[in-house]
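Enquirer: Give me coordinates for this.
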Amino acid sequence: MFLKSRILPLCFAAAAILLATPSQARDADSVFFESVAGTWKGPGEIVAGKYKGTKFVCNLEGDPTATKQSGISLDGTCRVGVFNQKMSAVITRKGKGYTGQFLDGAAGKGLDIVSGRISGNRAVMGINRKTLDGAMIARLHDPETMNVTISVKVGEQMVPVIGMTLKRTAGRVKTGLLR
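Expert: Below is the predicted model:
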């Protein structure tokens, strides 16, 4: 049902979305991004589909984009067993949403970020790869822990396929966001 080569990029894109840094303006999105900037590490697991039970670990670091728009440039690696995969992403605010790509985007072997919104300590991003649509929901549980769930649309339902928990290893810690 789900190919490992398509599901893992969704997971890594989710982490990429969460490591953005603030723009000059102090709007709600910038506050969220500031609270999750830095270096993160953590395990994840594919929870549905053909590769259900596959475990992985990611080491990710986000830095501000070189543009005037709020966004992220991400670099890092994720490991499945003995295999390491380089990860990269660029995500930029566009109007009230977000655009960007993970790896080389949906036209290549990655995926596209097609929408997004942030509310308090939670980010929801729309993701797409050709005919696969989905969403990433990330919640900053506390200043040191972020939970990420990636779901894909199957028929009319969103089915969770990846879950992961990232722990901060270095970087900024802002607590004003948590309630």
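Enquirer: okay, CA-based contacts and neighbour counts for the rest of this
Expert: Will do.
Enquirer: which secondary structure element contains Cys11?
Expert: helix 4-18 (DSSP states H and E).
Enquirer: could you give the angle of the very next helix or strand once past that helix to helix 4-18?
Expert: Once helix 4-18 ends, the next helix or strand along the chain (criterion: DSSP H and E) is helix 28-36. Inter-element angle recorded for helix 28-36 and helix 4-18: 100 degrees (by axes from the mean of the first three to the mean of the last three C-alpha atoms, to 10 degrees).
Enquirer: Helix or strand next in line after helix 28-36, which one?
Expert: strand 38-46.
Enquirer: re the thing from before, mind listing what's buried along the helix holding Cys11?
Expert: By 16 or more other C-alpha atoms under 10 Å, the buried positions in helix 4-18 come out as 7-18.
Enquirer: ranges for the strands of the chain?
Expert: 38-46, 55-64, 71-80, 83-94, 97-102, 111-119, 122-129, 132-142, 145-154, 157-170 (DSSP state E).
Enquirer: do you know which of the ones you listed lies nearest Asp27?
Expert: strand 111-119 (10.5 Å; C-alpha to C-alpha).
Enquirer: List the contacts of the closest one.
Expert: 9-10, 13, 28-29, 32, 91, 96-106, 123-129 (C-alpha atoms under 8 Å, 6 or more residues apart in numbering).
Enquirer: just the buried members of those residues?
Expert: Neighbour counting over these (16+ other C-alpha under 10 Å) leaves 9-10, 13, 28-29, 32, 91, 98-103, 105-106, 123-129 as the buried ones.
Enquirer: quick one on the thing from earlier: dump the strands of the chain into CSV; add distance to Leu3 as well.
Expert: Formatted as CSV, the entries for the strands of the chain read as follows, by distance: least, C-alpha to C-alpha, whole Å:
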stretch, distance to Leu3
strand 38-46, 11
strand 55-64, 15
strand 71-80, 15
strand 83-94, 16
strand 97-102, 17
strand 111-119, 14
strand 122-129, 12
strand 132-142, 11
strand 145-154, 12
strand 157-170, 11
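Enquirer: Following up with a second sequence; could you model it the same way so I can compare the two?
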Amino acid sequence: MYLRIFSVIGGLAAAFVADSAMAPDASAAPRDKAFFQSVAGTWKGPGEIVAGKYKGTKFNCSLTGQSVSSTEAGIKLDGTCRVGVFKQPMSAVITQNGKGYKGQFLDGADGKGLDIVSGAVNGDKVVVGINRAQLNGAMVASLRDPNTMNITISVKVEDQMIPVIGLTLDRDLDSIAVGSID
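Expert: The predicted structure is shown next:
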């Protein structure tokens, strides 16, 4: 049961998804890169499954994000999410693909994860389309402030997007290296 939950939760590791008609143009590339650089770092926080068979299930995640490269927009995430005593590794890669985004959560739709099939960055928010077999949906990650991020994963049911997972992550300020000036 919990492994199935984590397969769905794998979509949030990204902690950083609706097909978007807003395709970034060439001038958006630096803006997109700046967004992903701003969400790099260590994040921790609680989440909850808010709809479906496992509604009410609470979990906690700890995720670390790094830029995919010095020239591309995107992020690579690694970490874990925990439900009670069950702990599941989480990973995701989101990279720019022409005017949109591609990538995968966990091992992609061919395994136990999800594929990222589209995406766009708009200000302090990224929206990426997710897919697994007949499941289509979106993950939206938005910064409330530089140290707080909200993530919502929704799935398409008939012609409506239904939120199924909500997560609030706080930047782990204790993990940031600090120095001194002599």
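Enquirer: just the buried residues of helix 4-18 of the first structure now: which is nearest Lys55 of the first structure?
Expert: Leu8 (10.2 Å).
Enquirer: ok, Phe33 of the first structure to Thr67 of the first structure distance?
Expert: 15 Å (C-alpha to C-alpha, to the nearest Å).
Enquirer: what about the two, which has more around it?
Expert: Phe33 (26 against 10; other C-alpha atoms under 10 Å).
Enquirer: And that one? What does it align with in the second structure?
Expert: Using TM-score structural alignment, the equivalent of Phe33 of the first structure in the second structure is Phe36.
Enquirer: give the contact list for that match.
Expert: Per C-alpha under 8 Å, 6+ apart, neighbours of Phe36 of the second structure: 67, 73-75.
Enquirer: How about Val39 of the second structure?
Expert: For Val39 of the second structure, the contacting residues are Gly65, by C-alpha under 8 Å, 6+ apart.
Enquirer: do you know how far it is from Phe59 of the second structure?
Expert: Relative to Phe59 of the second structure, and taking C-alpha to C-alpha, Val39 of the second structure is found at 21 Å.
Enquirer: What of Gln96 of the second structure?
Expert: 30 Å.
Enquirer: same thing with Phe36 of the second structure?
Expert: 24 Å.
Enquirer: now Leu12 of the second structure
Expert: Applying C-alpha to C-alpha to Leu12 of the second structure and Phe59 of the second structure gives a distance of 12 Å.
Enquirer: Same question for Val164 of the second structure.
Expert: Counting by C-alpha to C-alpha - Val164 of the second structure and Phe59 of the second structure are separated by 13 Å.
Enquirer: what do we get in the first structure for Gly56 of the second structure?
Expert: So, by TM-score structural alignment, Gly56 of the second structure is matched to Gly53.
Enquirer: wait, that match sits on Gly44?
Expert: No: counting by C-alpha atoms under 8 Å, Gly53 of the first structure stays clear of Gly44, with 9.7 Å between them.
Enquirer: the more surrounded of the two?
Expert: Gly44 (24 against 13).
Enquirer: Now do the contacts for the aligned residue in the second structure for the more buried one.
Expert: In the second structure, the residue matched to Gly44 of the first structure (TM-score structural alignment) is Gly47. Going by C-alpha under 8 Å, 6+ apart, Gly47 of the second structure touches 58-61, 165-168.
Enquirer: Now Gly47 of the second structure. Nearest residue, chain neighbours left out?
Expert: Leu167 (4.0 Å; C-alpha to C-alpha, 6 or more residues apart in numbering).
Enquirer: Would you check how far apart the one you found and Glu158 of the second structure are?
Expert: For Leu167 of the second structure relative to Glu158 of the second structure (C-alpha to C-alpha), the value is 24 Å.
Enquirer: Counting neighbours, go ahead and name the busier of the two.
Expert: Leu167 (24 against 7).
Enquirer: Looking at the first structure, name the residue matched to that one.
Expert: Matched across to the first structure, Leu167 of the second structure falls on Met164, judged by TM-score structural alignment.
Enquirer: can you pull the contacts of Gly137 of the second structure?
Expert: 17-19, 129-131, 153-156, 161.
Enquirer: Mind doing that once more with 7 Å?
Expert: Contact analysis of Gly137 of the second structure by C-alpha atoms under 7 Å, 6 or more residues apart in numbering lists 18, 129-131, 154-156.
Enquirer: now do Pro163 of the second structure
Expert: 152-155 are the contacts of Pro163 of the second structure under C-alpha under 7 Å, 6+ apart.
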